[in-house]
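[1] Here is the input, now give the coordinates:
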Amino acid sequence: MNWAIKMMISIFLLGSLMVASSFGIGCPTGCECNDDTFVVKCEKSKLDVLPITLNPAVQRLVLRNNKIKTIDAAFQFYRDLQYVDLSNNHLVNIPSKSFLYQEKLQELHLNNNKLSAVNNGTFQGLKSLTVLNLRENFLLELPRGLFSILPKLEELNLGRNRISKIDALAFDGLLALRVLYLDDNQLTSVPTPAFSVMGSLAELHVGLNDFTFLPDDVFAGLGKLSVLDLSGAGLLNISDGAFNGMNGLRTLNLGDNKLKIVPTKQISVLSRLEDLAIGQNEFVVLGENSFKGLSNLRKLDVTGATHLQTIKKGAFNANLNIESIVLASNRELKTIEEGALVGLPNLRHLVLRENGFTSLSESMLSWGELRSLELTDNPIHCDCQMLWLGNLLAVKNLTVVQCASPLPLREKVLRTLSADELGCSFRDPRQQAILVTLFVSAIIILAVLGWLLFRYRQRVREAVKEYKWNKRAISRKEHEYQKTFSDDEYIMRAGQQHIKPIPVTEL
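    The predicted structure follows:
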């Protein structure tokens, strides 16, 4: 009897479709239908049921932002569908086998509806499905084998639901799954047992839950994971072996948790990590070798760490390949110690936005090597110590720095200020540095000479005596020479006056 009723409904729908097509009213009011590309868009069209008068060859169907409450038998007429978007509707349930004839469907978006439960039969027939989006619904749990009939599924989004329970075999059969979203649910622990069947998973988002603690081997079975997002997970502590076996991890987000210190030891095993976000935690300092072991780190993001005050010298000693450092919105951060950013040959992008810096040292890093620099919204005190930065920004327009003080310079742009306006006694602080260097060098040289004279004073005295003795000997010879010269001169004068010269006998 039920079979007969279904047949009658199908015949009726098919007849309606043929009639509608014959009258040329296949595209409902408020929809855009393209019979060349086989694309239909019905956005904000106030539809409360699936349209049954569309071209049966439609491949892409967009019905978001309507009032559709269920999926009815009309779907069976569109067997060439490859993409369906039913997001932002009023779907409360999906009858079993609703997609039985959608064997070509590759993407199904059911996000932002009112679904409280789905079962194994919900997705029956979706043999080619690669993307399933169930985000922002009211799902409470994931039972065993829920997705086992989706062998080609690569991306599954279950974020922003109310999931508190996940069966150990809920993901059984998802051998091709690459991306999984479980963020913003009500999980109190990481569902480690459920991960063992997803050996190909590359990206996992489990933030915005309530874990508080990550035990050892919590991500066992996810050896191919490349991206792990734990932001907002409520973490207070992380076990030393929490990240064991995650040798391929490239991106880790630990932001927006409650960590009181940087988990240096825990993350040091992630030797291939390239991108680390760790802002919005409660640590006060980035100490020496805070990121030890992360030799391949390319980008570090410390944004919104409201307790962070100081970055110590040597904080990035182990991160010589780092290219980008973001230190933003840390209002208590006022100190970066001398040398903290020195020795980073690949550093090209530096963000110091919305911190508490009043001044910055020219020797803090190689500023001229930067390709991008952001220093906006810091309480910079514009005086002669900042002339170097003004000169740099005048040549390389990297950022805008407005003065916060002194009062006469408030809100003025640093690079437009002259040396006189900044209260400099010399036009160029480099001249001051050169003069100071020469003065100090002269003092050092004199001090060394004085020390040498004191240490070798006996030899100096002997040298002086020898010099004086030699000088006396030379004086006697000169005297004899002068005497000889006087006699000759006397003879010459005598000849001129016709006086008979007195013969000089050689001694």
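
[2] Could you use CA atoms for every contact and neighbour count after this?
    OK.

[3] Please enumerate the helices of the stretch 351-500 of the chain.
    Ranges of helices within the stretch 351-500 of the chain are 387-395, 429-455, 457-496, based on DSSP state H, counting those that start in this stretch.

[4] angle of the last one against helix 429-455?
    Okay, so that is helix 457-496. 90 degrees (axes from the mean of the first three to the mean of the last three CA atoms, to 10 degrees).

[5] buried stuff in helix 457-496?
    I491 (16 or more other CA atoms under 10 Å).

[6] any idea how far the nearest residue to V39 once chain neighbours are set aside lies from L54?
    In this structure, V39 finds its nearest non-sequential neighbour in R60, 4.8 Å apart by CA to CA, 6 or more residues apart in numbering. As judged by CA to CA, to the nearest Å, R60 and L54 stand 11 Å apart.

[7] out of these two, which sits in the busier spot?
    Per other CA atoms under 10 Å, whichever of R60 and L54 has more neighbours is L54, with 22 against 19.

[8] Please give me every residue in contact with that one.
    Each residue near L54 by CA atoms under 8 Å, 6 or more residues apart in numbering is listed here: L17, G26, C27, P28.

[9] same question, Y78
    P56, A57, V58, Q59, Q102.

[10] Turn the residues you listed into a markdown table, columns for distance to A328, secondary structure and neighbour count.
    Output for these, formatted as a markdown table (distance: CA to CA, whole Å; DSSP: H, G, I helix; E, B strand; the rest coil; neighbours: other CA atoms under 10 Å):
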| residue | distance to A328 | secondary structure | neighbour count |
| --- | --- | --- | --- |
| P56 | 53 | coil | 17 |
| A57 | 52 | coil | 15 |
| V58 | 48 | coil | 22 |
| Q59 | 46 | coil | 20 |
| Q102 | 48 | coil | 24 |
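
[11] The structure of the following sequence is requested for comparison with the preceding one:
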Amino acid sequence: MKMMFYNVAACLLVIAVSNDRVLSCPSICYCSTDINGVNVNCGNRGLTVIPRNFTNDSYTISLSGNNLTFVKNDTFEHNINLKYLYLYNNQITTIQQGAFQNLLALQTLYLYNNQITTIQQGAFQNLLALQTLYLYNNQITTIQQGAFQNLLALQTLDLSGNNLTFVKNDTFEHNINLQHLYLYNNKITTIQQGTFQNLSGLLEISMSGNNLTFVKNDTFEHNINLKYLDLDLVCDCNVPFWSWVKSQSFYEDFVTCLDRDNVILSSLQESDFDNCTYKSCYPDYCSNGGSCSQNSYVDLVCSCVGGWTGTTCTGKWNIHRIERL
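    Have a look, this model is predicted:
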């Protein structure tokens, strides 16, 4: 009898704890429990301010489809067990420094379809377990130095559909475990040297739908595991880069080359670039140590050295043929 009493008491205690979890749910939200913890659903409730009384056992919190405009720096300070946070489809413009700093277990953060313009330094500090960060379809124009520096576990970063015009060469320097990087449908015109040099584990880069006019042939040389490359490039004079692309063994590449009249160059031969009309010399326009200048017709001309020849110094004299002559 006494053993039965203890078993009943234990069951009642479990029920009480479970009910306490649900009872601590914000009144405007719906909460449920499972073996992982509490799932909090505050989606599509017309919220303009994030509730403050989430239970400490929250495993997921959904705040999608509301009218939130900012995330304060102490909003989730007690949610140390949170794994998934949904903030997409709001009107968020500002993420304060340290807004997520106590979310040491957070793995996935959804911030797409908002109105964020600047990623501030410290916006994602202390997210040591974060693996996936979705920031697509915002209005981002600026990524401050060190904005992603603490995201050492990050594997997927989606910045597509924003207004970025360039990406600084130290933006991703600390994201050494990054595997998937999406930058398509922005307004990027140049890729700074060293932008991807610390990302040796990168498997996929998508940069289609930008305004790229020139890519250096060593831009992706440190990405030794790169298997998928998606790139649109107006590249009528970008022979060195094309030589690099042809030398790689991608699982799949969507590198599209257009000439000045938006005609796709289906075969990447040097003759396809004979009539290029760039107005100024670009770095690496002339290969193999050649120097670039403009002639009287404002066309680019390469002065080749070391036995190299051709429009951009990519050909080699046939020494044996010369000897026979």
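
[12] TM value for the aligned chains?
    In this superposition the chains share a TM-score of 0.68, using TM-score structural alignment, normalised by the length of structure 2; 243 aligned residues with a CA RMSD of 2.5 Å.

[13] follow-up on the earlier one: so which of the contacts of Y78 of structure 1 hold up in structure 2?
    Mapping these onto structure 2 (both residues aligned by TM-score structural alignment, their matches' CA atoms under 8 Å) leaves P56, A57, V58, Q102 still in contact.

[14] Next one: the last one from G450 of structure 1, what distance?
    Which is Q102 of structure 1. 97 Å.

[15] Please apply the same query to L276 of structure 1.
    From L276 of structure 1 to G450 of structure 1 the distance is 57 Å (CA to CA).

[16] So between these two, which is more surrounded?
    L276 (21 against 11).

[17] Surely the more buried one is within a strand?
    Yes. Under DSSP: H, G, I helix; E, B strand; the rest coil, L276 of structure 1 sits within a strand.

[18] Tell me who's in contact with it.
    Going by CA under 8 Å, 6+ apart, the list of residues near L276 of structure 1 reads T251, L252, N253, L254, L297, K299, L300, D301.

[19] Put together CSV for those residues, with distance to I5 of structure 1, secondary structure and neighbour count on each row.
    Listed next are the contacts of L276 of structure 1 as CSV, based on distance: CA to CA, whole Å; three-state DSSP; neighbours: other CA under 10 Å:
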residue, distance to I5 of structure 1, secondary structure, neighbour count
T251, 55, strand, 20
L252, 55, strand, 20
N253, 54, strand, 19
L254, 56, coil, 23
L297, 64, coil, 24
K299, 62, strand, 20
L300, 63, strand, 20
D301, 61, strand, 18
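
[20] would you turn those residues into TSV with distance to N161 of structure 1?
    Listed next are these as TSV, based on distance: CA to CA, whole Å:
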residue	distance to N161 of structure 1
T251	24
L252	23
N253	21
L254	21
L297	33
K299	31
L300	30
D301	28
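
[21] Mind telling me the two of these farthest from one another?
    L254 and L297 (14.9 Å; CA to CA).

[22] so who does the residue nearest to K69 of structure 1 when sequence neighbours are not counted touch?
    Nearest non-adjacent residue to K69 of structure 1, counting by CA to CA, 6+ apart: L91, 4.2 Å away. For L91 of structure 1, the contacting residues are I68, K69, T70, I71, N113, K114, L115, by CA under 8 Å, 6+ apart.

[23] what separates the fifth one from S87 of structure 1, distance-wise?
    Separation of N113 of structure 1 from S87 of structure 1 (CA to CA) stands at 7 Å.

[24] Kindly report the same for the last one.
    Applying CA to CA, the value for L115 of structure 1 to S87 of structure 1 is 11 Å.

[25] again with the third one
    The gap separating T70 of structure 1 from S87 of structure 1 is 12 Å, by CA to CA.

[26] So between the two, which is more surrounded?
    Between T70 of structure 1 and S87, counted using other CA under 10 Å, S87 has the larger neighbour count: 23 against 17.

[27] what residue of structure 2 matches up with the more buried one?
    Matched across to structure 2, S87 of structure 1 falls on Y88, judged by TM-score structural alignment.

[28] in structure 2, which helix has the most residues?
    The longest helix of structure 2 (DSSP state H) is helix 2-23.

[29] Which strands and helices lie in contact with that helix?
    Counting contacts by 3 or more CA pairs under 8 Å, 6 or more residues apart in numbering; DSSP states H and E, helix 2-23 of structure 2 packs against strand 30-34.

[30] buried set for the strand it packs on?
    Buried, per 16+ other CA under 10 Å, within strand 30-34 of structure 2: C31, T33.

[31] Same check on stretch 5-15 of structure 1?
    S10, L13, L14.

[32] I'd like to know how many residues surround A123 of structure 2.
    24.

[33] Equivalent analysis for V179 of structure 1, please.
    Applying other CA under 10 Å, I find that V179 of structure 1 has 19 neighbouring residues.

[34] The spatially closest residue to N55 of structure 1 that is not a sequence neighbour and C33 of structure 1, how far apart?
    Using CA to CA, 6+ apart and skipping residues adjacent in sequence, the residue nearest N55 of structure 1 is G26, 6.7 Å away. Distance, G26 of structure 1 to C33 of structure 1, using CA to CA: 9 Å.

[35] swap in K468 of structure 1?
    115 Å.

[36] And L14 of structure 1, by the same measure?
    Taken as CA to CA, the span from L14 of structure 1 to C33 of structure 1 is 19 Å.
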